[in-house]
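Asks: here's a sequence, model it:
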Amino acid sequence: MAGTHKLAVVTGASTGIGYELAKLASQQGYDLIVVADEPAIEKAAQSLADGVSVKAVEADLSTIEGIDSLYSSIKADGRPVDALFANAGRGLGRAFLDQDLTAWRKVIDTNITGTLALIQKVAADMRNRGEGKILITGSIAGFMPGTFQAVYNGTKAFIDSFSFALRDELKDSGVTVTCLMPGATETKFFERADMLDTKVGQDPKDDPADVAKVGFEAMLRGDGDIVSGWKNKLQSAIANITPAEVLAEQHRKMAEPGTGKKN
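Replies: This is a model prediction of the structure:
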């Protein structure tokens, strides 16, 4: 049953940046539809339901069936989506030639295909009514060739680029698109990507609550993009003027399996 508050949809909301984005939205009085591909989304939803309604959807957003399931839940609510947080993402470490096709394809299908399929549906509804806000979680990883993380970085390069293109297409529509570009963040990402034995996997990381706050506020302002954290801002600025071959070698030092044991 539809509530009386504005509605926000947050994907990848069971943990990490997505959960923190959902928490901020609930604190701002948004009712929520929160989504993840794991049962933990139910527990997350319960913890977020403080003065707002929260609906949990367990769906695999790397599949069209998962996207359709989520979109059906949105339509069943009966209200327009005021804010879409397209945050769901998947990582994968180690050498590309040693990765299973099913595993790296799931990274692409989650980070690109599923993200775009959902945005296309929701953003079209927003454009039709002339208002709405979209926050897409990209990454500063999109600025550099991802040695030992090649597919993931490639998907984030796509998403970073796509967000700016979509923003310009919608510039006169009343719909804003913001791309949040975090660096390494303290989430389950590196464990799930099998990267705990790497330097980046073991180094100190940003707080997901801080990252989410930066992105949430940028979305409210209607900014085009935001890089969270001064170190990440510096790294992204340097990446823009550094040859790709050098960047790839730098990334190797962070992501090559076994590098974390040297610290």
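
Asks: can we go C-alpha only for contacts and neighbour counts from here?
Replies: Noted.

Asks: residues touching the most centrally placed residue in the chain, list them.
Replies: With distances taken as CA atoms, centre = their mean, the residue of the chain nearest its centroid is N87 (2.7 Å). By CA atoms under 8 Å, 6 or more residues apart in numbering, the residues touching N87 are 10-13, 17-18, 135-137.

Asks: with A22 instead?
Replies: So A22 contacts 10, 13, 32, 34, 48 (CA under 8 Å, 6+ apart).

Asks: name the element it belongs to?
Replies: In the assignment (DSSP states H and E), A22 maps to helix 16-27.

Asks: got the buried residues for that helix?
Replies: Across helix 16-27, burial judged by 16 or more other CA atoms under 10 Å covers 16-26.

Asks: how about the residues you listed in TSV, adding distance to E65?
Replies: TSV is the format used below for those (distance: CA to CA, whole Å):
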residue	distance to E65
G16	24
I17	24
G18	21
Y19	23
E20	26
L21	25
A22	23
K23	27
L24	28
A25	26
S26	27
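
Asks: ok, of those, which one's closest to I119?
Replies: G18 (16.0 Å; CA to CA).

Asks: closest one of the contacts of A22 to L166?
Replies: Of those, the one sitting nearest to L166 (CA to CA) turns out to be V10, at 19.0 Å.

Asks: the closest one belongs to a strand, doesn't it?
Replies: Yes: assignment of V10 by DSSP: H, G, I helix; E, B strand; the rest coil places it within a strand.

Asks: what's around the residue lying closest to G138 once chain neighbours are set aside, how many residues?
Replies: Spatial nearest neighbour of G138, chain neighbours left out: M181 (4.9 Å); criterion: CA to CA, 6 or more residues apart in numbering. When neighbours are defined as other CA atoms under 10 Å, M181 has 26 of them.

Asks: tell me the contacts of M181?
Replies: 137-140, 160, 225-228.

Asks: tell me what the top helix by length along the chain is packed against?
Replies: Looking across the chain with DSSP state H, the single longest helix is helix 150-169. If contacts are counted by 3 or more CA pairs under 8 Å, 6 or more residues apart in numbering; DSSP states H and E, helix 150-169 sits against helix 101-108, strand 175-181.

Asks: this one as well, want them side by side:
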Amino acid sequence: MALSEQQKTRPFAVVTGASSGIGYELAKQFVQNGYDVLIAAEDDGITEAARNLGGSGRVESVKVDLARYEGVEYLYAKIQALGRPVDAIALNAGVGVGGAFAQQTRLEDELNLIALNVTSSVHLAKRVSRDMVQRKSGRILFTSSIAAVMPAPFEAVYGASKAFLLSFSEALRNELADVGVTVTALMPGPTETNFFHRAGMDDTKVGQDEKDDPAQVARQGFEALMAGKDKVVAGSVKNRAMAAAAQMMPDPATAQMHRKMSEPGSGTKKQ
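Replies: Take a look at the predicted model:
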């Protein structure tokens, strides 16, 4: 595919999980900062998101289920078909599952969570990072969470998936430090998105409490990525305080702190 003169000069980014929430706002950050963008998600909203993001840059969308191996390969094929080097990629696609692991949650949902949050991130990072290493240039952003630094009762598999992403990003960052590729972990706290509703956590304290603005979280993540930082705890000052406290407190204490926020029925029922 022949590239236009504009495409030859504008950087190119890929954002997954970009139909709404943090992913959509990350894509907006790239567009506003001079990038052409390819966005991906499994729902129909990805097409409307691309229309809304359109501006001076080129925005394309792919509807794809990244929880499937074939879905990741399909997205990577779309990236290759554009014939453009990926200057930055935000591996943001993810889902939560709330509830007691042994009594309430479904195995199918948790295996899907692992496939999307963990497996697809490793899969796509493998494909794209090799290309970046060959060019000796690129930026990779993983959306982790402050849940990564503490046990997460009633979100046990979700919290573990985010801990994986944090550890993976830090290890990959070290491996790629000498080849011109940076890796950054974005660690938001509770954010005003559809996440808690989809995770079945509407009746929890965290589900009902005030949350951070996804635009603020995305801006902080984008700025950290562009600065080449290893990670950023995004959102409110409360998130940074919580993440710092989790590093000093014993795991049983942080687990209990998380439990109070995420246990089913812990929220004040809205009338």
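
Asks: please state their TM-score.
Replies: Superposed pair, TM-score by TM-score structural alignment, normalised by the length of structure 1: 0.98. Supporting alignment: 263 aligned residues with a CA RMSD of 1.1 Å.

Asks: can you show me the strands along the stretch 1-150 of structure 1?
Replies: Secondary structure of the stretch 1-150 of structure 1 by DSSP state E, counting those that start in this stretch: the strands cover 7-11, 31-36, 54-58, 83-86, 132-137.

Asks: possible to save these as JSON lines with distance to A103 of structure 1?
Replies: Below are the strands of the stretch 1-150 of structure 1 laid out as JSON lines (distance: least, CA to CA, whole Å):
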{"stretch": "strand 7-11", "distance to A103 of structure 1": "20"}
{"stretch": "strand 31-36", "distance to A103 of structure 1": "18"}
{"stretch": "strand 54-58", "distance to A103 of structure 1": "20"}
{"stretch": "strand 83-86", "distance to A103 of structure 1": "21"}
{"stretch": "strand 132-137", "distance to A103 of structure 1": "21"}
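
Asks: now mean neighbour count and distance to K106 of structure 1 too, for those, in JSON lines please.
Replies: Listed next are the strands of the stretch 1-150 of structure 1 as JSON lines, based on neighbours: other CA atoms under 10 Å; distance: least, CA to CA, whole Å:
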{"stretch": "strand 7-11", "mean neighbour count": "26", "distance to K106 of structure 1": "16"}
{"stretch": "strand 31-36", "mean neighbour count": "27", "distance to K106 of structure 1": "14"}
{"stretch": "strand 54-58", "mean neighbour count": "22", "distance to K106 of structure 1": "17"}
{"stretch": "strand 83-86", "mean neighbour count": "25", "distance to K106 of structure 1": "17"}
{"stretch": "strand 132-137", "mean neighbour count": "24", "distance to K106 of structure 1": "17"}
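
Asks: with respect to G201 of structure 1, which of these lies nearest?
Replies: G201 of structure 1 lies closest to strand 132-137 among these, at 19.6 Å (CA to CA).

Asks: and that closest one with helix 16-27, angle?
Replies: In terms of direction (axes from the mean of the first three to the mean of the last three CA atoms, to 10 degrees), strand 132-137 of structure 1 departs from helix 16-27 by 150 degrees.

Asks: before we move on, the earlier item: in structure 2, what stretch matches the helix holding A22 of structure 1?
Replies: On structure 2, the counterpart of helix 16-27 of structure 1 by TM-score structural alignment is residues 21-32.

Asks: follow-up on the earlier one: just tell me what the residue nearest to G138 of structure 1 corresponds to in structure 2.
Replies: That one, M181 of structure 1, aligns with M187 by TM-score structural alignment.

Asks: what's the neighbour count on M248 of structure 2?
Replies: When neighbours are defined as other CA under 10 Å, M248 of structure 2 has 9 of them.

Asks: contacting residues for the aligned residue in structure 1 for L165 of structure 2?
Replies: Residue pairing (TM-score structural alignment): L165 of structure 2 is matched to I159 of structure 1. For I159 of structure 1, the contacting residues are 111-112, 136, 138, 142, by CA under 8 Å, 6+ apart.

Asks: A88 of structure 1 -> structure 2?
Replies: Using TM-score structural alignment, A88 of structure 1 pairs with A93 in structure 2.

Asks: again but with Q235 of structure 1, I slipped
Replies: Aligned partner of Q235 of structure 1 by TM-score structural alignment: M242.

Asks: also compute the angle for the host helix or strand of that match relative to strand 181-188, please.
Replies: Assigned by DSSP H and E, M242 of structure 2 falls within helix 237-248. Helix 237-248 of structure 2 and strand 181-188 meet at an angle of 110 degrees, taking the same axes, to 10 degrees as the criterion.

Asks: how big is the offset of helix 237-248 of structure 2 relative to structure 1?
Replies: Mean deviation of helix 237-248 of structure 2 relative to structure 1 after superposition (mean CA distance after the TM-score superposition for structure 1): 0.8 Å.

Asks: other SSEs contacting that helix?
Replies: Against helix 237-248 of structure 2 (3+ CA pairs under 8 Å, 6+ apart) you get strand 231-234.

Asks: rerun at 10 Å
Replies: Judged by 3 or more CA pairs under 10 Å, 6 or more residues apart in numbering; DSSP states H and E, the packing partners of helix 237-248 of structure 2 are strand 181-188, strand 231-234, helix 251-262.

Asks: let me know which of those is tucked in deepest.
Replies: Highest mean neighbour count among those (mean count of other CA atoms under 10 Å): strand 181-188, with a mean of 27.

Asks: report the distance from that one to the chain centre.
Replies: Relative to its chain's centre, strand 181-188 of structure 2 lies at 10 Å (CA atoms, centre = their mean, to the nearest Å).

Asks: any idea how far the nearest residue to V181 of structure 2 once chain neighbours are set aside lies from I89 of structure 2?
Replies: Sequence neighbours aside, G138 is the residue nearest to V181 of structure 2 in space, at 4.7 Å (criterion: CA to CA, 6+ apart). Per CA to CA, to the nearest Å, G138 of structure 2 is found 8 Å from I89 of structure 2.

Asks: which neighbours do the two have in common?
Replies: 13, 128-129, 183 (CA atoms under 10 Å, 6 or more residues apart in numbering).

Asks: turn those into JSON lines, including distance to N112 of structure 2.
Replies: Output for these, formatted as JSON lines (distance: CA to CA, whole Å):
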{"residue": "A13", "distance to N112 of structure 2": "26"}
{"residue": "V128", "distance to N112 of structure 2": "22"}
{"residue": "S129", "distance to N112 of structure 2": "24"}
{"residue": "V183", "distance to N112 of structure 2": "25"}
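
Asks: closest one of the residues you listed to D44 of structure 2?
Replies: A13 (20.7 Å).
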